[in-house]
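[1] Next input, structure requested:
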Amino acid sequence: MISFNIDNISNDLKQVLTDKINNKTKPLGALGMLETIALQVGLIQNSIQPQIKKPSIVVFAGDHGIAKKGEVNPFPQEVTAQMVLNFVNNGAAINVLCNSNNLELHIVDAGVNFEFSNNLIIDSKIALGTQNYEDQPAMTLAQCEEAIQKGAEIVRKIHTDGCNTIGFGEMGIGNTSSASLIMSSILNIPIEDCVGAGTGLSKPEISKKATILKSVIKKHNVTDPLDILHTYGGFEIAMICGAFLAAAELKMTILVDGFIVTAALLVAQKINSAVLDYCVFGHTSGEQGHQKMLSHLNATPILNIGLRLGEGTGAALAMPVIKASVNFLNEMASFSDANVSNN
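    As a prediction, this is how the structure comes out:
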């Protein structure tokens, strides 16, 4: 049984924080989303002087059974393992962005169809990829629950090491298909409204992908969140689900990335809706389904710059905005401090 003890954030300091924000040397509301974020982070930490400590990105990688056939993905399954090694070798976009913004990066093998021998990769492998959900559920319920718990354990370790602000990324050829199936099932909307280009499908290929996934949904017809996750998910998506829940339980500020990560959040908030109190949405993905997910969650993302790469890149790019929000709250002068008239 999956259970996380997540408290809704307290509003005890809401008025004090609001007054502090409003009394900075600026017109009311002039810092826009920085003010909203500063208030949220202050409430998450229950402090009028919140701090961003050891901000981190965790990238979970896993392979998908359906990707072996190559019908829904333009890149072969082997690219998952190759990209994990690229992360380790500091050569990917997420490496550049984490290095640029002084973020710690953790790489997790959740279930890649490859045996790594690199101690820079966190080995949490459940299996050598999932099964093909065209034929059977992607994973067993037991495997799904194990993945959720392993994702939670990884976050707890990172938190113990001093991190209080975290974002999640993913790598897995075929995982936009899993995310589309999860989205369609939880939001109860047609799969055609969820499917996008992924890593670069053409319009006819997108149509073919939607047709394949429509038959998958018809075959399984699941509605319970955990059933949806173990039937359609990847090990990396299940681990991100557990990571969300553990981070919220630990009262961490969580920066949400794009389409696949938000699909994991759709499941996590069905398990415990309080997780959303701790989420700041990094960006709007170029995947059409992500915008519908954000609308369903009443989320206002920080950035909208056409990203659809994954890897946690949107979260990494938005992290400086979180830092800036907290810094203005703590460091900007008030009207009385600066002897500036505010009326």
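
[2] C-alpha only now, for contacts and for neighbours.
    OK.

[3] Could you pull out the helices in the stretch 151-300 of the chain for me?
    175-187, 203-220, 225-232, 235-249, 259-271, 288-296 (DSSP state H, counting those that start in this stretch).

[4] how about the helices of the stretch 1-150 of the chain, start to end?
    Counting by DSSP H, counting those that start in this stretch, the helices of the stretch 1-150 of the chain are 14-22, 33-45, 79-88, 93-100, 141-160.

[5] got the angle between the first one and helix 33-45?
    Between the direction of helix 14-22 and that of helix 33-45, the angle (axes from the mean of the first three to the mean of the last three C-alpha atoms, to 10 degrees) works out to 150 degrees.

[6] Deepest in the core, which of the helices of the stretch 151-300 of the chain is it.
    Stretch with highest mean neighbour count among the helices of the stretch 151-300 of the chain: helix 235-249 (a mean of 30; mean count of other C-alpha atoms under 10 Å).

[7] Which elements pack onto that one?
    Applying 3 or more C-alpha pairs under 8 Å, 6 or more residues apart in numbering; DSSP states H and E, we find helix 235-249 packed against strand 56-62, strand 104-111, helix 141-160, strand 165-171, strand 253-256, helix 259-271.

[8] Find the residue at the geometric middle of the protein.
    Closest to where the C-alpha atoms of the chain average out (C-alpha atoms, centre = their mean) is Val261, at 3.5 Å.

[9] would you list the helices of the stretch 151-300 of the chain in a markdown table and tack on distance to Gln15?
    Formatted as a markdown table, the helices of the stretch 151-300 of the chain follow (distance: least, C-alpha to C-alpha, whole Å):
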| stretch | distance to Gln15 |
| --- | --- |
| helix 175-187 | 35 |
| helix 203-220 | 47 |
| helix 225-232 | 36 |
| helix 235-249 | 23 |
| helix 259-271 | 27 |
| helix 288-296 | 28 |
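
[10] One more sequence to fold, the one below, so I can look at both together:
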Amino acid sequence: MRQTDGQRNLHLTSLSPIWRPPAVAPLDPATEVILRAVIDGKAKPPGSLGRIEELAIQLGMIRHPGEPRGEKAVLLVFAGDHGLVAEGVSQYPSDVTVAMVMTYLAGRASANAFAKANGIDVRVIDIGVASELPVRPGLIDAKVRMGTANAAREPAMTPEQAADALNRGMRIAIGEIKAGADILALGEMGIGNTASSALLAHRLAPASLGDCIGIGAGQDDAGMNRKRAAIEMAAGRSDASAPLDVLAEFGGLEIAGMAGAVLGAALQRRPVIVDGFISSVAALLATRLCPEARGYCVFAHRSAERGHDLVLKALDAKPLLDLGLRLGEGTGALLAVPLVRAAARLLTDVASLDDVLAGRI
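    From the prediction side, this is the model:
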């Protein structure tokens, strides 16, 4: 997998600790009216393609004044570790994060299989894995630090590190788009990241903390008791509510990277497909930092993870699929890519009814 020079050298550059929201252009409501008329005039009964028509209009608004395209899609899998794992919030140790990163790079994870089935490139980004990873083709070194600190007992990271992770995710997304990506999809890997996501959802939605805590990768009753206790300890330690402060207090680095990627896609006027609970929390963070970014997000699926519905409600989002998925890795986003491609083709390839009736086909 090819990396740009900028991506290969991300780890060499220290970014400014001062973070300001990027100047994302909001989608133009006037364009929506024009595109809806175009879709209604296609050679089909108005509204007969349901939500695909709405998706086509969104894609047209994103790429306006150009035409939407979906040929090249890239999955960005951000990987990072969480100090909260020390509190027993996961049934798996942090070593699994490294093992799964190696599995992605070997092309043998579920995300790789789904990506191959749909002709999608995969990039794996080390933004905060708590181990030094060997140089491997397809691995982008964007490490901010060796995992986050234990958020139950201290801030997960400094505000400067949080800003750095956002900027690195944004730069990676921009680099992929400049290299030809029409669609970005988000994925993640990080043992313990449902705990961090629950804390972010609690503060940023906002929502009841208990309603944001789910089983993650799987927990028995004792494990859930440990997870709830650790998350409650973290929430009680800090009353942070501003988006960047919430990120710094509770983590994680892969969530920050995905949020930055949302902002990078929006800056370049490209759609970004958001996966499940953790990716949606990243999108929520991005939109709390920069509300204009919301229009560039396509929500792939409704996760079975508790808390996802609350995050979707906070984002006023209706996902495309509901398949009972809760794996992460971007698997749901990968399954949604063909729908996004089809919606783009509806705008660009389908004849108008007037042309059909006049014999101009």
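
[11] follow-up on the earlier one: which residues touch the aligned residue in structure 2 for the residue nearest to the centre of structure 1?
    Matched to structure 2 by TM-score structural alignment, Val261 of structure 1 sits across from Ser279. Ser279 of structure 2 is in contact with Leu186, Gly187, Glu188, Ile255, Met258, counting by C-alpha atoms under 8 Å, 6 or more residues apart in numbering.

[12] Same check on Ala165 of structure 2?
    Ile127, Val144, Leu253, Glu254, Ala256, Gly257, Gly260.

[13] again, only this time at 10 Å
    Counting by C-alpha atoms under 10 Å, 6 or more residues apart in numbering, Ala165 of structure 2 makes contact with 15, 127-128, 142-145, 159, 171, 252-260.

[14] who are the neighbours in contact with the equivalent of Asp309 of structure 2 over in structure 1?
    Aligning on TM-score structural alignment places Asp309 of structure 2 opposite Gln291 in structure 1. Taking C-alpha under 10 Å, 6+ apart, we find Gln291 of structure 1 in contact with Cys194, Gly258, Phe259, His283, Thr284, Ser285, Leu297, Ala299, Pro301.

[15] give me that answer again for 8 Å
    Here Gln291 of structure 1 is in contact with Thr284, Ser285 (C-alpha under 8 Å, 6+ apart).

[16] what's the answer for Gly314 of structure 1, then?
    Neighbouring residues of Gly314 of structure 1 by C-alpha under 8 Å, 6+ apart: Asp257, Gly258, Gly282, His283, Leu303, Leu307.

[17] Tell me which residue of structure 2 lines up with it.
    Match for Gly314 of structure 1 (TM-score structural alignment): Gly332.

[18] Doesn't that match belong to a strand?
    No - applying DSSP: H, G, I helix; E, B strand; the rest coil, one finds Gly332 of structure 2 to be helix, outside a strand.

[19] Nearest spatial neighbour of it, chain-adjacent residues omitted?
    Asp275 (5.4 Å; C-alpha to C-alpha, 6 or more residues apart in numbering).

[20] I figured that neighbour hits Ala185, correct?
    Yes - under the criterion of C-alpha atoms under 8 Å, Asp275 of structure 2 makes contact with Ala185 at 7.5 Å.

[21] so what sits against both of the two?
    Joint contacts of Asp275 of structure 2 and Ala185 (C-alpha under 8 Å, 6+ apart) are Gly330, Ala333.

[22] Which among the helices of the stretch 151-300 of structure 1 is found nearest to Gly162 of structure 1?
    When the helices of the stretch 151-300 of structure 1 are compared by C-alpha to C-alpha, helix 235-249 sits nearest Gly162 of structure 1, at 12.7 Å.

[23] Pull up the aligned stretch in structure 2 for the closest one.
    With TM-score structural alignment as the criterion, helix 235-249 of structure 1 aligns to 253-267.

[24] how big is the offset of that stretch relative to structure 1?
    In the superposition with structure 1, the average deviation recorded for stretch 253-267 of structure 2 is 1.1 Å (mean C-alpha distance after the TM-score superposition for structure 1).

[25] Could you list which residues are in contact with Cys98 of structure 1?
    Taking C-alpha under 8 Å, 6+ apart, we find Cys98 of structure 1 in contact with Ile57, Glu104, Leu105, Ala316.

[26] Now check it against structure 2: what is it aligned to?
    Using TM-score structural alignment, Cys98 of structure 1 pairs with Ala115 in structure 2.

[27] Distance check, its match against Asp349 of structure 2.
    According to C-alpha to C-alpha, to the nearest Å, Ala115 of structure 2 stands 24 Å off from Asp349 of structure 2.

[28] My understanding was that Ile122 of structure 1 contacts Val112; is that so?
    No - between Ile122 of structure 1 and Val112 there is no contact under C-alpha under 8 Å: 11.9 Å.

[29] When the two are compared, which one has more neighbours?
    Using other C-alpha atoms under 10 Å as the criterion, Ile122 of structure 1 and Val112 rank with Val112 on top: 31 against 15.

[30] Contacts only, for the more buried one.
    Ala61, Gly62, Asp63, Thr80, Ala81, Lys125, Ala127, Leu128, Gly129, Gly172.

[31] Most neighbours out of the residues you listed, which is it?
    For the contacts of Val112 of structure 1, the largest number of neighbours (other C-alpha under 10 Å) sits with Gly62, at 33 neighbours.

[32] From what I see, that residue and Met239 are in contact.
    No - Gly62 of structure 1 lies out of contact with Met239 (C-alpha under 8 Å); the separation is 9.8 Å.

[33] Please pull up the equivalent of Gly169 of structure 1 in structure 2.
    Checking TM-score structural alignment: Gly169 of structure 1 goes with Gly187.

[34] Right, I'll leave it there.
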